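Q: Below are the sequence and a predicted model for it; my questions follow.
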Amino acid sequence: MAPLLAVCAGYFMVILDVTIINVAVPAVGRELGASLTGIQWITDGYTLVLAGFLMTGGALGDRLGSRRVFCAGVALFTVASAACAGAPSAPALVAARLVEGLGAALIVPGSLALLQEAYPEPAARSRAFGLWGSMAGIAASAGPLLGGLLVSTVGWRWVFLVNVPVGAACLVLTARFVAPSPRHPDRAVDWPAQAAVVAAVTLLTAALNEAGRRGWSDPAVLAGLGLAALAVAGFALRERLARTPALPLRLLRSPAMGGAAVVGLLFNFGFYGMVFTASLYFQHQRGFSALRTGLALFPAVAVTMFASVLSGRLTRRTGDRPLVVTGMLLGALGLAGWAAAGADPAYPLLVAPMTAAGFGTSFALTGSTATVMGAAPRAYAGAASALFNTTRQIGSATGVALGGSLLASSAHYGSGVRLAMAVGALAYLLAAGLAWRCVPAGAAPAAAP
């Protein structure tokens, strides 16, 4: 249990910083004079770097040892959080958030790889992944409430300062209880492939962020989308030709690994896009305070811990496919319910849609995680974890960016939110269909060494 607690403490910080910032950004924008696009970059700069460098973090973990890279990420994340708290301007805060995202990119692949090493038996590993997912639920649940409480009392800078004691505790626990990881020094880091991933994520997120301000037909936006597509093609070509690819093509072509990774992208797109747009809607359209916004969002995140633990227990009986498909259908039903509720519905009508989306997303997380990690050889555990979490963070970044752009380009916040929720519901439906085809019906077999 001690290794699990140590690893999950680091992952807790990463997820907390995804959700805690949502209720704080209006206060940050007012104090630092940031525009809506600037607010998007404060939120998305973190997830952008996290998504872009996850593959690098996974490759470094496989080469240098997951524990060493994990600890380096925790240390960097903690220092960057302190810098965020002391940022004197919006550009300085964005820069510190970028560094924070780099630390998170070293933490996340190592967290799953360390659990893979500590719990090699499939049943124990499923339980560990369930608890890992529940830790994400706890962080997601605590984020809006804790953020609202801190902003309303001691100020938004404490949103980042809370990471400092958690990071210190994580380093102590990891050094004491987590065994050193095996190294594969012959595995060179494929820097051209890593650069292609960073370019693709950066260009895609930048284009979506700017679309709300410039318009979808603006040449800069279209150029960004086109260059992002070229970067993806360049990554695929490099992986085909590289002597030591970041992730072998035979693994990328695996229906279980590739399909579950895309499912992760789609459900993060739907869930985090919903949280971001709902947060802005509650504060700008309805005039809620930061604390009241956190309370309003609580139904969406309160069920995530319970759903992750429940799915971890059920997967040994049902296999992963029914749980992932069910979760995605619940998410689709929830966001479609919000879209159908009208431009300015009464708050009680939004409780069930938010609850369904939060429960469905976390219910599917354990099964999709186990599917990806079960399809990967142990020597590529870090790379497989990086692939899964890269696609998830790309989903988060694009969900936030697209949601913000839809709000900025709509004449009324309510209509923009409804459109964003409808797009999120479609993403959940696509994820359900993909999971039915790609996620194994039974428990995933143990990966080859």
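A: Yes, it's here.
Q: When you work out contacts or count neighbours from here on, use the C-alpha atoms and nothing else.
A: Fine.
Q: so who does the residue nearest the centre of the chain touch?
A: Centroid-nearest residue in the chain: Gln393, 4.0 Å away (criterion: C-alpha atoms, centre = their mean). Contact analysis of Gln393 by C-alpha atoms under 8 Å, 6 or more residues apart in numbering lists Thr47, Leu48, Leu50, Ala51, Leu265, Asn268.
Q: ok, now Val221?
A: By C-alpha under 8 Å, 6+ apart, the residues touching Val221 are Ala207, Leu208, Glu210, Ala211, Arg214, Gly215.
Q: so what's the fifth one closest to, chain neighbours aside?
A: So the one you mean is Arg214. Leaving out its chain neighbours, the residue that sits closest to Arg214 by C-alpha to C-alpha, 6 or more residues apart in numbering is Val221, at 7.7 Å.
Q: Check the gap between that neighbour and Ser126 for me.
A: Using C-alpha to C-alpha, to the nearest Å, we find Val221 at a distance of 42 Å from Ser126.
Q: Quickly find the element holding the residue nearest to Ala261 when sequence neighbours are not counted.
A: Here the nearest residue to Ala261 in space, its sequence neighbours aside, is Phe388; by C-alpha to C-alpha, 6+ apart that works out to 4.8 Å. Using DSSP states H and E, Phe388 sits in helix 381-409.
Q: got the buried residues for the helix or strand just after that helix?
A: Per DSSP H and E, helix 381-409 leads on to helix 413-438 as the next helix or strand towards the C-terminus. Neighbour-count burial for helix 413-438 flags 413-432, 434-436, 438 (criterion: 16 or more other C-alpha atoms under 10 Å).
Q: angle of helix 413-438 against helix 381-409?
A: 150 degrees (axes from the mean of the first three to the mean of the last three C-alpha atoms, to 10 degrees).
Q: Return the list of helices and strands in contact with helix 413-438.
A: For helix 413-438, the elements it packs on are helix 255-280, helix 320-340, helix 381-409, judged by 3 or more C-alpha pairs under 8 Å, 6 or more residues apart in numbering; DSSP states H and E.
Q: Alongside the first one, take a look at this:
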Amino acid sequence: MSTPSTAPLAPVPTAVHPSTGPRMTGRQKLVLTLLLGAQFMVAVDFSILNVALPAVGEGLGFSLSHLQWIATSFALAAAGFTLLFGRVADLVGRKRLFIGGMVLLGLSSALGGLARTPEVLLSARVLQGLATAAVTPAGLALLTTAFKEGRLRERALGLNGALMSAGFTAGAVLGGVLTDLLSWRWAFFINVPVAALVVALAPSVITDSRPAVRPKLDLPGAATVTGGLLLLVYGLTQAGESGWTTPTTLAALLAGGALLVAFWFVEKRAAAPLVPVHILRRRSVVWGNTTGLIAFVTETSLVFLLTLYLQEVLGYSPLATGLAFGVLGIGTVLGGTLGGRAVGRFGSRRTIAFGGLVQAAATLSLVALGTSGGWIQLVLAATFIGGVGNMLMIVGFMVTATSGLPDEEQGLATGLATMTQQVGIALGIPVMSAVVTARMAGATGPDAVLSGVSLAVLVNSTLVLAGALAAWVFLGRREERSPAG
């Protein structure tokens, strides 16, 4: 494998307390706050328009069948280019890519807020997705290299996971509030001052490593993996919209799968591979990312399923629907703050498996939902408990997938992890939508929607359980505890 020669990025000095172990210094807290704020903002963008889609469609003249592309255009770009940009961050500098991505995010958000036609809005969403694909892996790599492997990194990754998941939930809440009180355009405009603040502070707060020698980018690998991911996400989106057996769906899925297989063979022969094959053979990378994919597919799609339930069965408004997800956000923040401690004490294998069991049990209870308003109590309780379990899985996945690698490969590891996250978010909704649509079989009304949601909830719970069992079996029994430092 050929890797760039780098000047090592020294972690910020850590304060050590004799009784409680390492503590973050003031500078580390500032770096953490800036990076987590940016990641939270990016996570909000995934979902902020979900409950506002009808209002956006009415305002710009989107047909009902094309509304999904407001979300899908963002997801395609974010999921398809994350791995490529994760490697680019290693080659050209993580700090540079992070700041450039934040600039693009601010500008594209302003464009979306000012859009007067569907074409301009979709262009803005694609640009937001590309900005997310740059900011997320670069920011996570900056985070992991600012804290050396051990308890402080686990704590930082726990907070990062909590805010990323909470950001997805907060996006639903914020989107409903802004749409009802102001306009859907503020779902875009709210990003502009936040991005400007991050861009202003980042140059003086964040330090970076720079490669002394920059090898050529693996263009064949970049083309095959990006094309494969784009076609795979597109095919699954089409399956949710028009069914699994349509020619467009089948062609996209087959072509996407063929390109991903080709990617493997390209990387085996590349002089400077985008993803060195030895990384893909690491058990922690393969099964850590597998469980992470399941965690993101299931929790984000559950928000979609419960949105259908609350609005189509119980008759909730977008604002009330968004507020109902606030309890889920509280659960994810709690799970994220506990996740780093759990990994440090019990190891990532046990943390992932236990979190998955908790999430699966909480999700399974939602199969009992009915058509009366009193069932909202079960929704709130199950989403809170499931949110805690989901975040234990996510923190365990992040620690597992980014541990044991040198700093010069952290951009690659975090690129893989964030690709997993974004592909999971992109795939969850179309997959569960396809289950709901198949169960409804053309029927309409609250009872038909409830039937479809119940089946999808059962599938969702089964997937989580499979992820927990995979972590327990394949991550290995002899897992070393992380060092204290």
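A: Sure thing, it's come through. What you see is a predicted model; the values in this text were computed from it and never measured.
Q: where does the TM-score land?
A: The TM-score (TM-score structural alignment, normalised by the length of structure 1) is 0.94; 446 aligned residues with a C-alpha RMSD of 2.0 Å.
Q: before we move on, the earlier item: contacting residues for the residue nearest to Ala261 of structure 1?
A: Phe388 of structure 1 neighbours (C-alpha under 8 Å, 6+ apart): Ala260, Ala261, Gly264, Thr369, Val372.
Q: Nearest to Ala346 of structure 1 among the residues you listed?
A: Gly264 (31.0 Å; C-alpha to C-alpha).
Q: Verify the contact between the closest one and Ala370 for me.
A: No: when contacts are counted by C-alpha atoms under 8 Å, Gly264 of structure 1 is not listed as touching Ala370 (11.8 Å).
Q: related to what we said a few turns ago, could you dump the contacts of Gln393 of structure 1 into TSV with neighbour count added?
A: Converted to TSV, the contacts of Gln393 of structure 1 look like this (neighbours: other C-alpha atoms under 10 Å):
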residue	neighbour count
Thr47	33
Leu48	28
Leu50	32
Ala51	31
Leu265	26
Asn268	28
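Q: Kindly reformat these as TSV containing distance to Phe160 of structure 1.
A: Shown next, in TSV, are the contacts of Gln393 of structure 1 (distance: C-alpha to C-alpha, whole Å):
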residue	distance to Phe160 of structure 1
Thr47	15
Leu48	18
Leu50	17
Ala51	20
Leu265	26
Asn268	23
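Q: would you list every one of the strands in structure 2?
A: All strands of structure 2, identified by DSSP state E, fall at 15-17, 21-23.
Q: Now tabulate those strands in CSV and tack on mean neighbour count.
A: Shown next, in CSV, are the strands of structure 2 (neighbours: other C-alpha under 10 Å):
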stretch, mean neighbour count
strand 15-17, 12
strand 21-23, 15
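Q: The ones you listed into JSON lines, with extra columns for distance to Leu229 of structure 2?
A: Output for those, formatted as JSON lines (distance: least, C-alpha to C-alpha, whole Å):
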{"stretch": "strand 15-17", "distance to Leu229 of structure 2": "42"}
{"stretch": "strand 21-23", "distance to Leu229 of structure 2": "40"}
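Q: I'd like to know which of the ones you listed is closest to Leu163 of structure 2.
A: Closest among the strands of structure 2, using C-alpha to C-alpha: strand 21-23, at 20.3 Å.
Q: quick one: the closest one aligns where in structure 1?
A: Per TM-score structural alignment, strand 21-23 of structure 2 has no counterpart in structure 1.
Q: cool, and stretch 36-56 of structure 2?
A: Aligned using TM-score structural alignment, stretch 36-56 of structure 2 spans residues 8-28 in structure 1.
Q: May I see the buried residues of the matching stretch?
A: 8-28.
Q: Structure 2: which residue goes with Ser396 of structure 1?
A: By TM-score structural alignment, Ser396 of structure 1 lines up with Ile425.
Q: what's the answer for Trp338 of structure 1, then?
A: Using TM-score structural alignment, Trp338 of structure 1 pairs with Leu366 in structure 2.
Q: okay, and stretch 103-113 of structure 1 goes to which residues in structure 2?
A: Matched against structure 2 by TM-score structural alignment, stretch 103-113 of structure 1 falls on residues 131-141.
Q: can you give me how far that stretch is from the chain middle?
A: Put simply, stretch 131-141 of structure 2 sits 11 Å off its chain's centre (C-alpha atoms, centre = their mean, to the nearest Å).
Q: compared with structure 1, how much does that stretch deviate?
A: By mean C-alpha distance after the TM-score superposition for structure 1, the fitted stretch 131-141 of structure 2 averages 0.8 Å away from its aligned residues in structure 1.
Q: can you check stretch 168-177 of structure 2 too?
A: Stretch 168-177 of structure 2 sits 2.0 Å off on average (mean C-alpha distance after the TM-score superposition for structure 1).
Q: Distance check, the residue nearest to Ala261 of structure 1 against Thr326 of structure 1.
A: Distance, Phe388 of structure 1 to Thr326 of structure 1, by C-alpha to C-alpha: 20 Å.
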